[in-house]
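Chemist: Return atomic coordinates for the entry below.
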Amino acid sequence: MKRQLRLGVLASGRGSNLQAIVNACEAGQINAVVAIVISDVAEAYALERGRRYGIEAAFIDSTRHRTRNDFDAAVLDLLRKRDVELVCLAGYMRLLSPSFVEAYKNRIMNIHPALLPAFPGLHVQRKALQYGLKFSGCTVHFVDEGVDTGPIIIQAVVPVLDNDTEEDLSARILAYEHRIYPRAIQLFAEGRLEIRGRRVLCHGTDTPQQQEKQAWGAINP
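Modeler: Here you go, the predicted model:
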């Protein structure tokens, strides 16, 4: 069996995407192991999720660090000591400093509940409804120094229904997040992703039909 990729998951909330990653690791869908879960919120349920699976779970108190760089340095120290190779953001509500992004350049992923580059940032389901979109979705992308501006790996399309509330749409999108995030991680673990400028190419998808399925996570409705 190939050596397992070592993941570090950063989360600020309940950690449902962390759960999806752990489930996929345990099911053999990802050749990886979550080495550590780190949160900037002491009561984040993501930490409890990690502990339930015997994963080290660490809270780092931002009030004990004077600057964002100082805080990120503490996070980086833990990641490096656990030999983390890929950092996965799962509802992490802090912007990463340029020094953090550089330390793990092209080795940080994020999941965003919209079809980037549309609607970066927060409250994206509200914006989708306000704009009257017929389709929304979610995006896994590499992280750069901007806000949800990094190269796109996989997207999934989710319909917006006429009677949707923010909560309805969020829940429908979340189900797809839990499917495409593990897939993106496995592609990384297999060494199949190549970044060329703003494009992420997936090697091993030879035909246009295979490329189309890969780009959309093979799950678009």
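Chemist: okay, CA-based contacts and neighbour counts for the rest of this
Modeler: Fine.
Chemist: looking at it, Ile154 is touching Leu116, isn't it?
Modeler: No: using C-alpha atoms under 8 Å, Ile154 makes no contact with Leu116, being 10.4 Å away.
Chemist: and Pro120, how many neighbours?
Modeler: Pro120 has 16 neighbours, counted by other C-alpha atoms under 10 Å.
Chemist: Please, which helix or strand holds it?
Modeler: For Pro120, there is no host helix or strand (DSSP states H and E).
Chemist: helix, strand or coil for the nearest residue to it once chain neighbours are set aside?
Modeler: In this structure, Pro120 finds its nearest non-sequential neighbour in Asp148, 5.6 Å apart by C-alpha to C-alpha, 6 or more residues apart in numbering. What DSSP: H, G, I helix; E, B strand; the rest coil gives for Asp148 is coil.
Chemist: and what of the one 10 residues further on?
Modeler: The three-state label for Val158, taken from three-state DSSP, comes out as strand.
Chemist: How many residues are close by it?
Modeler: A count of neighbours around Val158, defined by other C-alpha under 10 Å, yields 22.
Chemist: Tell me the spacing between it and Glu177.
Modeler: The gap separating Val158 from Glu177 is 10 Å, by C-alpha to C-alpha, to the nearest Å.
Chemist: quick one on the thing from earlier: tell me, how many neighbours does the residue nearest to Pro120 end up with?
Modeler: For Asp148, the neighbour count with other C-alpha under 10 Å is 22.
Chemist: Please list all residues in contact with it.
Modeler: Asp148 sits next to 112, 116-117, 120-121, 141 when contact means C-alpha atoms under 8 Å, 6 or more residues apart in numbering.
Chemist: Please provide the structure for the following sequence as well, for comparison with the first:
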Amino acid sequence: MSLRVAILISGGGSNMVTLADSMTGDHPGRPCLVLSNRPEAGGLAKAEARGIPTAVVDHRNYGKDRKAFEGEVQAALEGARADVICLAGFMRVLTAEFVTRWQGRMLNIHPSLLPKYKGLDTHARALAAGDAEGGCSVHLVTPELDDGPVLGQTRVEITADDTPESLAARVLVAEHELYPAVLRQFCMDFRHL
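Modeler: Reported below is the predicted structural model:
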């Protein structure tokens, strides 16, 4: 029996697409829901085109009431009977209460070689530090931002003429290879627990 994978997005959904498209054949997971906190997220149409159910929980409707927002997200996940969550460019910080509920079953892709450069502006920070390489990490989500156990990383060389944008573009290519591979292994391991 396949694990049901919910993918949370806020934008165009390029990582969501690579995850969804990888879950075929003998893959132990199947996409059950793509949820966005932004109704205008381009990834919603891409999910619908693939026959994946979608949901929108617009965070702007909840003001500062994160608990109410997350309650609606949780209801959508329960409705989809999700086993695993993949955060794929989901630009909301989740509360410790929500994360704890999904502990050990929620993955995130982050555009740096964690534990370096948690949070935003990772590529600009790597360039400013004079790093020889950037990259991406897939990690388990814990209540501390970008701090969970790293399940996989890909390194990307930084060139002398790199800008944050050029580095981001190359790291995104690496993300599209790393995240599906880590998800497959995670689902295989999860099924055997």
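Chemist: Find residues that contact each of Val158 and Glu177 of structure 1.
Modeler: By C-alpha under 8 Å, 6+ apart, Val158 of structure 1 and Glu177 have these common neighbours: Cys138.
Chemist: Mind checking which of Ile154 and Leu116 of structure 1 has more residues around it?
Modeler: Comparing Ile154 of structure 1 with Leu116 by other C-alpha under 10 Å, the one with more neighbours is Ile154, at 23 against 20.
Chemist: aligned partner of the more buried one in structure 2?
Modeler: Residue pairing (TM-score structural alignment): Ile154 of structure 1 is matched to Gly152 of structure 2.
Chemist: Need the overlap of contacts for Ile154 and Leu116 of structure 1.
Modeler: Counting by C-alpha under 8 Å, 6+ apart, the residues touching both Ile154 of structure 1 and Leu116 are Thr139.
Chemist: what about the strands in structure 2?
Modeler: For structure 2, the strands defined by DSSP state E cover 3-9, 29-36, 54-56, 84-87, 106-110, 133-140, 150-157.
Chemist: how about JSON lines for these, with distance to Val99 of structure 2 added?
Modeler: As requested, the strands of structure 2 are exported to JSON lines (distance: least, C-alpha to C-alpha, whole Å):
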{"stretch": "strand 3-9", "distance to Val99 of structure 2": "13"}
{"stretch": "strand 29-36", "distance to Val99 of structure 2": "16"}
{"stretch": "strand 54-56", "distance to Val99 of structure 2": "19"}
{"stretch": "strand 84-87", "distance to Val99 of structure 2": "10"}
{"stretch": "strand 106-110", "distance to Val99 of structure 2": "8"}
{"stretch": "strand 133-140", "distance to Val99 of structure 2": "10"}
{"stretch": "strand 150-157", "distance to Val99 of structure 2": "16"}
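Chemist: For the residue nearest to the spatial centre of structure 1, which non-adjacent residue is closest in space?
Modeler: Taking C-alpha atoms, centre = their mean as the criterion, Asn110 is the residue nearest the geometric centre of structure 1, at 3.0 Å. Nearest non-adjacent residue to Asn110 of structure 1, counting by C-alpha to C-alpha, 6+ apart: Leu89, 4.9 Å away.
Chemist: What lines up with that neighbour in structure 2?
Modeler: Structural alignment (TM-score structural alignment) places Leu89 of structure 1 against Leu87 in structure 2.
Chemist: wouldn't its match be in contact with Leu8 here?
Modeler: Yes: the pair Leu87 of structure 2 and Leu8 qualifies as a contact (C-alpha under 8 Å) at a distance of 4.9 Å.
Chemist: Can you pick out the residue with more neighbours from these two?
Modeler: Leu8 (28 against 23).
Chemist: sorry, back to before: next up, the contacts around the match of Leu89 of structure 1.
Modeler: Contacts of Leu87 of structure 2 by C-alpha under 8 Å, 6+ apart are 7-9, 106-109.
Chemist: repeat that for 10 Å
Modeler: 6-10, 15-16, 35, 106-110, 138, 141 (C-alpha atoms under 10 Å, 6 or more residues apart in numbering).
Chemist: Also Leu44 of structure 2?
Modeler: Leu44 of structure 2 touches 9-13, 16, 34-36, 38, 50, 52-56, counting by C-alpha under 10 Å, 6+ apart.
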